[in-house]
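1. Pasting the sequence and the predicted coordinates here, then a few questions.
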Amino acid sequence: MSDIKACLFDLDGVIVDTAVYHYRAWKRLANELGFDFTEEENEKLKGVSRVRSLELILEWAGITKTEEERAELAARKNSWYVDMISSMQPEEVLPGAREFLEEVRAAGMKTALGSASKNSGLILERTGLLSLFDAIVDGNSVTASKPDPQVFLKGAEALNTAPHQCVVFEDAVAGIEAAKAGGMKVVGVGSPEILHDADLVVKGLYELSTDLLYHL
């Protein structure tokens, strides 16, 4: 039986799905710049920082902008995105996520968010999940992106829990790598073919129970 004392969750694709809002905001920006932006291209931006996402979009469009112009475009995209997520509702939480968080806490485990999003606090507040987290480590408090383990190590530190006593829940390969690099157990949420390095892979948190965590 493993000694799991804390659960660290990625946000997007695990607890909520904000990809549609990112897509709409990037598409609006692309359209204003005179080109289109597809859902396939949007898939390539998952887990990628806002600055790098903009760089990729401009590369695909063959457009060159100064650093100052890029900063303005990224800020414009983010303001549209924040407007959209400000209207998020509790029913937008992914199936089973709220119930699993409640079960984890009822079992006496601590919970933290480990996300690249700089808007995670707002999203948790709008979806009614904020009270289910003991700590939030997000894009506002980390300097290195996944697969660097910094976000999860900071989460473990915030919970005063050793890395080997933590289990991470992730939907991206970079996140799986980050958890492993941090010496943590990891549950992949998504496709077993893609997330094969995880200790366990599920389609969603609705497939999980705390009993399963003790056998990782």
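-> Now that the structure is in, tell me what you want to look at. Numbering: from 1, shown residues only.

2. contacts and neighbour counts: CA atoms only from here.
-> Will do.

3. Where do the helices of the chain begin and end?
-> 19-32, 39-43, 50-61, 67-85, 97-106, 120-126, 150-158, 173-181, 210-213 (DSSP state H).

4. just so I know, which of those helices lies nearest Ala6?
-> Proximity to Ala6 (CA to CA) singles out helix 150-158 among the helices of the chain, at 7.7 Å.

5. which other residues reach the closest one?
-> 6, 8, 112-115, 135-138, 142-145, 162-163, 166, 168, 178-179, 182 (CA atoms under 8 Å, 6 or more residues apart in numbering).

6. which residue lies farthest from the center of this protein?
-> No residue in the chain sits farther from the centre than Gly34, which is 30.0 Å out by CA atoms, centre = their mean.

7. Which residues belonging to stretch 105-122 are considered buried?
-> 105, 109-120 (16 or more other CA atoms under 10 Å).

8. hang on, I meant stretch 49-60
-> Result for stretch 49-60 [16+ other CA under 10 Å]: buried residues Arg50, Ser53, Leu54, Glu55, Leu56, Ile57, Leu58.

9. now the contacts of helix 150-158: which count as buried?
-> Looks like the contacts of helix 150-158 have 6, 8, 112-115, 135-138, 142, 145, 163, 166, 168, 178-179, 182 buried, using 16+ other CA under 10 Å.

10. take a look at this one as well, against the first:
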Amino acid sequence: MSIVFHQLFLMLFPYSKNRPNCIASIKAVPLQKRKEMITAFQEYLTKHKYTHFDIKAVLFDMDGVLYDSMKYHSRSWYQTMSEEGIDCTPEEFYLHEGRTGGNTINLLIERSHGRQATEDEKERIYKRKSELFTLYNDGDTIPYAYDMLRAVKEKGLDCILVTGSGQPSLLGKLDENFPDIFQKDKMVTAFDVQHGKPHPEPYLMGLEKGRGLKPNQAIVVENAPMGVESAVAAGIFTIAINTGPLDEQVLWDAGADIVLPSMKVLLDNWTDYCFTLGINS
């Protein structure tokens, strides 16, 4: 390891008891990726004035991170809003992903009609959208999502769910699709927050449900610009997994610390991330 990388490593992890193992692991990472990884961690610490990471939990979004469901959300939203006579495109709902249903409806009503949506409109429109989503959704999970969740648990870390969704058809299947991963008292859904993503409230609540964690004690795994903005606003290191049709630059622009093309790439690099962050089982 070069002197520069060694100095960066010491700055990142001055208290690591397993520093030699960490350094050995980093040597296995290609030089450019090693540089990008360490730079991202160092820039986060510098920006937030932390001396080191002390990771206790990983906060996961649901749609597009655990479930391959965004194409069905997009289709359901597009059909519902078109039935309401509102001009929209299927693609734009990938940009709205992470907002609560009520906030999404209000945004489009305001854009189309120049006024706020009524509570009756929100309830009626969201009910229709939910019916369509239940009809279309096949319940497929993101490839390697369960493997990633288990890898996190094996390191002794908590898995905390932070989603803008209120879809019973998915929330009710978490235990079935991802057994022994999530606890009900460590889940944040659309029903728990006043402000949805991109407001920081969902991820701040996720930290609180992790027994009062500080931002440098968690990592967020997101896939949507709104979710990335929410996590970054909460001050948490954010890894974006680009599982949808958006250009990855959209996720960088939202403030992601690292952008990866798939959950498999995150899983493949997880051991290196753990060593670099001082996470040991």
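-> In hand now; what should we look at? Here the structure is a predicted model, which means the values were calculated and not measured.

11. before we move on, the earlier item: could the helices of the first structure be laid out in JSON lines, adding distance to Gly188 of the first structure?
-> Putting the helices of the first structure into JSON lines (distance: least, CA to CA, whole Å) gives the following:
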{"stretch": "helix 19-32", "distance to Gly188 of the first structure": "18"}
{"stretch": "helix 39-43", "distance to Gly188 of the first structure": "18"}
{"stretch": "helix 50-61", "distance to Gly188 of the first structure": "23"}
{"stretch": "helix 67-85", "distance to Gly188 of the first structure": "25"}
{"stretch": "helix 97-106", "distance to Gly188 of the first structure": "14"}
{"stretch": "helix 120-126", "distance to Gly188 of the first structure": "20"}
{"stretch": "helix 150-158", "distance to Gly188 of the first structure": "15"}
{"stretch": "helix 173-181", "distance to Gly188 of the first structure": "7"}
{"stretch": "helix 210-213", "distance to Gly188 of the first structure": "12"}
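
12. Of all the ones you listed, which one comes closest to Gly190 of the first structure?
-> helix 173-181 (10.3 Å).

13. Report all helices and strands that that closest one contacts.
-> helix 150-158, strand 185-189 (3 or more CA pairs under 8 Å, 6 or more residues apart in numbering; DSSP states H and E).

14. what's the average distance of that helix to the second structure?
-> In this overlay with the second structure, the average offset of helix 173-181 of the first structure from its partner residues is 2.4 Å by mean CA distance after the TM-score superposition for the first structure.

15. In the second structure, which residues correspond to that helix?
-> The aligned range for helix 173-181 of the first structure in the second structure is 225-233, by TM-score structural alignment.

16. which residues touch the matching stretch?
-> Residues contacting stretch 225-233 of the second structure (CA under 8 Å, 6+ apart): 61, 95-99, 197-203, 220, 222, 237-238, 240, 250-251, 254-256.

17. again with stretch 96-114 of the first structure
-> In contact with stretch 96-114 of the first structure (CA under 8 Å, 6+ apart) are residues 4-11, 14-15, 129, 132-138, 151-152, 155-156, 159, 204-210.

18. Sitting in strands, which of the contacts of helix 150-158 of the first structure do you find?
-> Among those, the ones falling in strands (DSSP state E) are Ala6, Leu8, Ala112, Leu113, Gly114, Ala135, Ile136, Val137, Cys166, Val168.

19. Map the third one onto the second structure.
-> Spelled out, it's Ala112 of the first structure. So Ala112 of the first structure corresponds to Ile160, using TM-score structural alignment.

20. check contacts around the nearest residue to its match once chain neighbours are set aside.
-> Spatial nearest neighbour of Ile160 of the second structure, chain neighbours left out: Leu59 (4.7 Å); criterion: CA to CA, 6 or more residues apart in numbering. When contacts are counted by CA under 8 Å, 6+ apart, Leu59 of the second structure touches Cys159, Ile160, Leu161, Val162, Tyr203, Gly206, Ala218, Ile219, Val220, Val221.

21. which pair in the buried residues of stretch 49-60 of the first structure spans the largest distance?
-> Farthest pair in the buried residues of stretch 49-60 of the first structure, by CA to CA: Arg50 and Leu58, 12.4 Å.

22. What is the neighbour count of Met81 of the second structure?
-> Met81 of the second structure: 20 surrounding residues under other CA atoms under 10 Å.

23. actually Glu69 of the first structure, sorry about that
-> Look at Glu69 of the first structure: counted by other CA under 10 Å, it has 11 neighbours.

24. Equivalent analysis for Tyr44 of the second structure, please.
-> The burial count for Tyr44 of the second structure: 20, using other CA under 10 Å.

25. quick one on the thing from earlier: I'd like to know which of the contacts of stretch 225-233 of the second structure are buried.
-> 61, 96-99, 197-203, 220, 222, 237-238, 240, 251, 254-256.

26. can you redo the buried residues of stretch 105-122 of the first structure as CSV with distance to Pro95 of the first structure?
-> As requested, these are exported to CSV (distance: CA to CA, whole Å):
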residue, distance to Pro95 of the first structure
Arg105, 18
Met109, 21
Lys110, 21
Thr111, 18
Ala112, 19
Leu113, 18
Gly114, 19
Ser115, 19
Ala116, 22
Ser117, 21
Lys118, 23
Asn119, 21
Ser120, 18
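
27. which among those gets closest to His215 of the first structure?
-> Met109 (15.3 Å).

28. ok, now how distant is that closest one from Cys166 of the first structure?
-> Using CA to CA, to the nearest Å, one obtains 10 Å as the distance from Met109 of the first structure to Cys166 of the first structure.

29. Next, show the common contact partners of the two.
-> Ile4, Lys5, Ala6, Cys7.

30. Out of those, which comes closest to Trp80 of the first structure?
-> Of those, the one sitting nearest to Trp80 of the first structure (CA to CA) turns out to be Cys7, at 31.5 Å.

31. Can you report how many residues lie near the alignment partner in the second structure of that closest one?
-> Structural correspondence for Cys7 of the first structure with respect to the second structure (TM-score structural alignment): Val58. Using other CA under 10 Å, Val58 of the second structure has 23 other residues around it.
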